[in-house]
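Undergrad: after the sequence you'll find the predicted model.
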Amino acid sequence: MLVSLLALVSWISVVTVVPAHGAGTKPVIVQNNDPLVHFHGRWDPAPETWWGSTGFKLHVQGLSSLTLKLGNHTTSPWVQLGVSINYGSFNTVNVSTGTNEIPLSLPSGETNDNEASSTSIVRINVPGWQDNRLELEEIVLNAGAKLLPYTPSKINFQFIGDSLSAGQYLPQIVDQAWPFLIGENFKAEHLINAQPGIALSDILAYGNVHGMSYEYFVTEDTQYYYTDYHNFTTPWNFARDQPPATHVVIHIGANDSGNNVTADAFTQTYLEFLSRLRTIYHTQPFLIFTPWGWPQSDGTVSYYYQGRYEEIVNTRHALGDHDTFLVNTTGWVTYEDVFPDNMHPTIAGHVKIAGLFQQWLENWGLHPESEWATPV
């Protein structure tokens, strides 16, 4: 299982995009509000992306070329995209304001098990937690191409966290982080709201002017504060998350501890956060991670808020909420799994975490889908 997860992230390349060339006399123009484009994550009305992992999926018949036309609010000089063709590994592509042709070939060494198929699945996301603005004006397909409906998976993970979930310090950022790997390995949809430095408490923390207890309920990630033309927040309409999240996974608290939030205050904030989440996710399981801590070179591990996550889950149970579960991650991460200078998981560390969480999920009763919901 860990080997298959390693294979998922082993291929990394960076493609610098050049201006697109014509793909026939009558290219197919797809508007940025076309209902056959399956948007995921948090887009504002422009539409522009917020939060790492936000993007869209296309199911196309007869695809041979794909061009994105991007507006002036796209991050300058370029924004990093993750692009997957026919459920292959995600390839890094840099795009900028204007016209950008997206490479459609599979990574070297990969094969398409459905090479005879006339349809293609293209998945595109913005993996960065900063410099992650993509203003989508229109999508241009080759002449003769036909956009088809995309059927999402029955499983849709919602991950909530900080840098330990956002893939900070990884080349492909969130696309190599354990939440993303879990989604891929389960052939699931996945929404990831994770921001480095953010606390759960609504406090200023490492450049984040709000905490997750505020930010999760708005469209914008905390970078809005530094965006001159969009330095405000708007409520997020959770009805736009289609399909609705089926499992909510939360791993947070490191930055509360780092900013001296007391254990009692943190516990109270977490309980209030879960109560508010229950107004959106009425019966979905809440999977509450304990900290895996900060491993040291001498083999010791520094933990924070010990016993409080168990208390939070037990309190929810006492309130009658038996759909809240504790994921005990003690021992999951060792010094060999992290970058020595910042204690964040390496690529291999994220693969290990994903493998251990997959074992936990399967023991709990959730198993990967046997095939993707939209075949190619």
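TA: Okay, I see it. Because the structure is a prediction, the values reported are computed rather than measured.

Undergrad: please count neighbours and contacts with C-alpha atoms only from this point.
TA: Fine.

Undergrad: run a quick neighbour tally on residue 265.
TA: Residue 265 has 11 neighbours, counted by other Cα atoms under 10 Å.

Undergrad: confirm it sits in a helix?
TA: Yes. Looking at residue 265 with DSSP: H, G, I helix; E, B strand; the rest coil, it is inside a helix.

Undergrad: which secondary structure elements does the top strand by length along the chain sit against?
TA: Using DSSP state E, we find that the single longest strand of the chain is strand 49-61. With contacts taken as 3 or more Cα pairs under 8 Å, 6 or more residues apart in numbering; DSSP states H and E, strand 49-61 sits against strand 38-43, strand 119-126, strand 146-148, strand 189-194.

Undergrad: mind listing the helices for the chain?
TA: Along the chain, counting by DSSP state H, helices occupy 2-9, 163-166, 178-185, 212-215, 254-258, 263-278, 308-318, 347-364.

Undergrad: what's the closest of the ones you listed to residue 141?
TA: Taking Cα to Cα, helix 178-185 is the member of the helices of the chain nearest to residue 141, at 25.9 Å.

Undergrad: show residues contacting that closest one.
TA: Here helix 178-185 makes contact (Cα atoms under 8 Å, 6 or more residues apart in numbering) with 5, 8, 156-157, 159, 165, 167, 174-175, 189-190, 192, 350-351, 353-355, 357-358, 368.

Undergrad: how deep is the closest residue to residue 67 other than its chain neighbours tucked in, by neighbour count?
TA: The shortest distance from residue 67 to any non-neighbouring residue, by Cα to Cα, 6 or more residues apart in numbering, is to residue 101 (4.3 Å). Residue 101 has 20 neighbours, counted by other Cα under 10 Å.

Undergrad: take this one as well and set it beside the first:
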Amino acid sequence: MPGEGSRPAVAPAAGQPGDPHLKLVGRWDTTSSSTAYTPYWAGAYYRVGFTGRTVKLRQRNAIDLWARIDNGPVKFYNDVKGTVNLTPTALSSGNHTLQVNYQVIAGSYHGDAVFQGLVLDSGATTFAPPAPSKLIEFIGDSITVGTTSSQNARTAYGWLIGERLGTEHTQIAQGGACLVATSDGCVSLDRQFTKLNPNASTPDWDFSRYQADAVVINLGTNDAGHGVSSAQFQTAYGSLLRKVRTAYPRAWIFALETFRGRYVPQTQAAVQAALAAGDSRISFVDTTGWLDSGDLTDSVHPNDQGHRVITDRLAPLIAARIGT
């Protein structure tokens, strides 16, 4: 008789962690627990197709989240936990799609962002939803997170560009982040870009989980306030460009001039050095004049209009390079 070790693994139930029809976008921890998945960084989301007329979401503890069924309105669920009913009014019979993302505050999830599975109708099943073939990754700080915009990550330029161009999109961004590691503890994207979690030194992220077709870097706004010198910034920018290229050999990299115009010569110099070293798939993006005072919530963060302005300017540049 076959031994215990030879028994076939039991397939996960429909809609539960491990379901191959569950499309996770962004950096999710799927190895720490077989019954709960945890997203990190801003703007991670999941999408799944399901049958039946109702769907509920299992959440461990309180969390703010956004959910959209089919092409219906995006609905906000404030401070919900346990079994969250997403269909108080039953749907029509047939195939449906669900997309969920958790609300972020300055890059940290507002509550317990842990996915524990779906509750479906008796006899219902899941299916793989239609998925874009390309992905754009946006690296940055609170501006890329969407801080002060109406729906944070969902109304930030990275999310808007991905939706406009019909691509998947990730926001590897943290509120208050710097490019350079500083003695006063500013989160360093040069250091943390390769990590699963923006606030932990381990584990490393497995870049084979997905490959980006384009990467947009928007960093430098916070470094000046933490005493980062021009030389330090340029060195770190070059380091980050090399890490991005190693992670995504085919991606087109866009290095944005920060909207406040900080470290512009150093950003340009790092890009020129990469080009001189043979990396031909990289561009410096001059953002001078993109935003005015009416596009900002304060002196730093774009409002909803500002993020739309950035989207209008940047989306065509990306589309021209990756063919969306």
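TA: In hand now; what should we look at? Quick caveat, the model's predicted, so the values are computed rather than measured.

Undergrad: just say which of the helices and strands packed on strand 49-61 of structure 1 is most tucked in.
TA: Mean neighbour counts were taken over these using mean count of other Cα atoms under 10 Å, and the top value, a mean of 26, falls to strand 189-194.

Undergrad: I'd say the residue nearest to residue 67 of structure 1 and residue 66 touch.
TA: Yes. Contact between residue 101 of structure 1 and residue 66 holds when scored by Cα atoms under 8 Å: they sit 6.0 Å apart.

Undergrad: before we move on, the earlier item: in structure 2, what range does the longest strand of structure 1 match?
TA: Matched against structure 2 by TM-score structural alignment, strand 49-61 of structure 1 falls on residues 39-51.

Undergrad: check the mean deviation of the matching stretch from structure 1.
TA: Comparison of stretch 39-51 of structure 2 with structure 1 after fitting gives an average deviation of 1.6 Å (mean Cα distance after the TM-score superposition for structure 1).

Undergrad: can you list the residues that contact stretch 27-44 of structure 2?
TA: Residues outside stretch 27-44 of structure 2 that contact it (Cα under 8 Å, 6+ apart): 16-18, 24-26, 45, 101-102, 104, 107-109, 113-117, 145, 153-154, 159, 170-174, 196-198, 205.

Undergrad: contact partners for residue 131 of structure 2?
TA: residue 168.

Undergrad: one more time with 10 Å
TA: With contact taken as Cα atoms under 10 Å, 6 or more residues apart in numbering, residue 131 of structure 2 is in contact with 23, 47-48, 166-168.

Undergrad: please say which position in structure 1 residue 65 of structure 2 maps to.
TA: Counting by TM-score structural alignment, residue 65 of structure 2 corresponds to residue 81 in structure 1.

Undergrad: kindly report the same for residue 252 of structure 2.
TA: Match for residue 252 of structure 2 (TM-score structural alignment): residue 285.

Undergrad: neighbours around its match, how many?
TA: Residues near residue 285 of structure 1, counting by other Cα under 10 Å, number 18.

Undergrad: check residue 331 of structure 1 too.
TA: Look at residue 331 of structure 1: counted by other Cα under 10 Å, it has 11 neighbours.

Undergrad: show me what it aligns to in structure 2.
TA: When structure 2 is aligned by TM-score structural alignment, residue 331 of structure 1 is paired with residue 289.

Undergrad: thinking again about what came up before, any idea what the residue nearest to residue 67 of structure 1 aligns with in structure 2?
TA: Residue 101 of structure 1 maps onto residue 85 in structure 2, by TM-score structural alignment.

Undergrad: show the end-to-end separation of stretch 98-110 of structure 2, please.
TA: Chord length of stretch 98-110 of structure 2, first to last residue, is 21 Å (Cα to Cα, to the nearest Å).

Undergrad: can you tell me how far the nearest residue to residue 125 of structure 1 once chain neighbours are set aside is from residue 80 of structure 1?
TA: Closest residue to residue 125 of structure 1 apart from its sequence neighbours, by Cα to Cα, 6+ apart: residue 55 at 3.9 Å. Taking Cα to Cα as the measure, residue 55 of structure 1 falls 12 Å from residue 80 of structure 1.

Undergrad: which neighbours do these two share?
TA: Residues within reach of residue 55 of structure 1 and of residue 80 at once, by Cα under 10 Å, 6+ apart, are 125-127, 134.

Undergrad: need those residues in TSV with distance to residue 290 of structure 1, can you?
TA: Listed next are those as TSV, based on distance: Cα to Cα, whole Å:
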residue	distance to residue 290 of structure 1
125	28
126	28
127	25
134	34
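
Undergrad: identify the farthest-apart pair in those.
TA: Greatest spatial distance among these (Cα to Cα): 127 and 134, at 11.0 Å.

Undergrad: what residues do those two have in common as contacts?
TA: Residues touching both residue 127 of structure 1 and residue 134 by Cα under 10 Å, 6+ apart: 54-55, 79-81.

Undergrad: dump these into CSV; add neighbour count and distance to residue 208 of structure 1 as well.
TA: Shown next, in CSV, are these (neighbours: other Cα atoms under 10 Å; distance: Cα to Cα, whole Å):
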residue, neighbour count, distance to residue 208 of structure 1
54, 25, 19
55, 25, 23
79, 20, 21
80, 24, 22
81, 26, 23
